[in-house]
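1. Return a 3D structure for these sequence lines:
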Amino acid sequence: MTNRTELTTVETVRDNRSWLFTIRNRHGDRDEVILVPCDDGVEAWINRCTHEAQRLDTGRGVAMRDGEIICPKHGSMFDSCSGYCDNGEAADTTLPSIGIEIEDGTVYLADDEATFLHEGGVDAGEDDGDDGPASTSHLSF
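-> Here you go, the predicted model:
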């Protein structure tokens, strides 16, 4: 059975047009995920364009128009419900999804291959010790 972690509400995602959070994936790497409005609920996608790994939400919310997520680099548009892109540089690709569940208006992370770390982007979380040294320089001033 999938463990569920409470994330936010459908209303919050709709009001803000998106919601960004960070997970640890099955490989142990941190990754960003966006929740976006879709029909009567929300969907969760990895926060990365399939063309050049451009972040779709750079910390200011996802750019959307007419139910499509817009890549800020080349303008490819992904359907917010299916993740599919039919135009631009990312044409004929689909955003990687993350499993969520919605119950009584609350959105839960429900993906066996993802562990919730924190709200916001990778850089917004506390240091978890895997980023290496702050500086690799041997010089001091």
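2. Please count neighbours and contacts with C-alpha atoms only from this point.
-> Noted.
3. residues contacting the residue nearest to residue 36 when sequence neighbours are not counted?
-> Excluding the flanking residues, the one nearest residue 36 by C-alpha to C-alpha, 6 or more residues apart in numbering is residue 18, at 4.6 Å. Listed by C-alpha atoms under 8 Å, 6 or more residues apart in numbering, the contact partners of residue 18 are 34-37, 61-62.
4. Residues touching the top strand by length along the chain, excluding its own?
-> For the chain, the longest strand by residue count, based on DSSP state E, is strand 30-38. Residues from elsewhere that reach strand 30-38, judged by C-alpha under 8 Å, 6+ apart: 10, 13-14, 17-25, 42-47, 57, 62, 67, 80-81, 98, 121-122.
5. Let's see this one next, to set against the first:
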Amino acid sequence: MTDRHRLTSVDTVEEDGAWLFTVRDAHDINQEVMLVPCEDSSQKVNAYINTCTHEQQPLYRDEVGVVMRDGGVVCPKHGSVFDSCSGECDNGPATGTTLSEIAIDVDDGQVYLTDDSVDFLWGGGDTDDDDDGSPSSTSHLRF
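-> Below is the predicted model of the structure:
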């Protein structure tokens, strides 16, 4: 679906701790993707769908970005930690699961989206135009 698309620089991901962008998948669904630093990789960054495997919670949140601990991405809801280099989780409710990876390439310090299963839409998160700022609810009532 996509050609190689420049996203940002490795330096930006390392300095900011993460970088968020939005793609559209083959089912016409928008997905947020986060770039996170990975010291053990030759690319120095990896890209994962911005969703905890346990309860579909976003790992990157606008208010704080990504919480990192000992080379891992921490789920802000339950505390599971995903290795930033492999996406694997070995603790908490998400134990035994792996984050969904999106293919990227790093060339001369620049990060490129190379995953053929998605199309780049924009830098930043997916916004809901119907969001009026009120808390979400599972009922028909809005507060």
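6. if we can go back for a sec, can you pick out the most distant pair from the contacts of residue 18 of structure 1?
-> Maximum pairwise distance among the contacts of residue 18 of structure 1 (C-alpha to C-alpha): 12.2 Å, between 37 and 61.
7. of the two, who's got more company?
-> Ranked by neighbour count (other C-alpha atoms under 10 Å), residue 37 of structure 1 and residue 61 place residue 37 first, with 24 against 15.
8. I'd like to know which of the contacts of residue 18 of structure 1 is nearest to residue 114 of structure 1.
-> Of all these, residue 34 has the smallest distance to residue 114 of structure 1: 13.4 Å, by C-alpha to C-alpha.
9. which one is the closest one nearest to, not counting chain neighbours?
-> residue 20 (4.6 Å).
10. what's near enough to touch the one you found?
-> Contacts of residue 20 of structure 1 (C-alpha under 8 Å, 6+ apart): 32-35, 57, 59, 61, 119-121.
11. want to try JSON lines for the residues you listed, with distance to residue 76 of structure 1 as columns?
-> JSON lines is the format used below for those (distance: C-alpha to C-alpha, whole Å):
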{"residue": "32", "distance to residue 76 of structure 1": "19"}
{"residue": "33", "distance to residue 76 of structure 1": "18"}
{"residue": "34", "distance to residue 76 of structure 1": "17"}
{"residue": "35", "distance to residue 76 of structure 1": "18"}
{"residue": "57", "distance to residue 76 of structure 1": "14"}
{"residue": "59", "distance to residue 76 of structure 1": "19"}
{"residue": "61", "distance to residue 76 of structure 1": "16"}
{"residue": "119", "distance to residue 76 of structure 1": "26"}
{"residue": "120", "distance to residue 76 of structure 1": "23"}
{"residue": "121", "distance to residue 76 of structure 1": "22"}
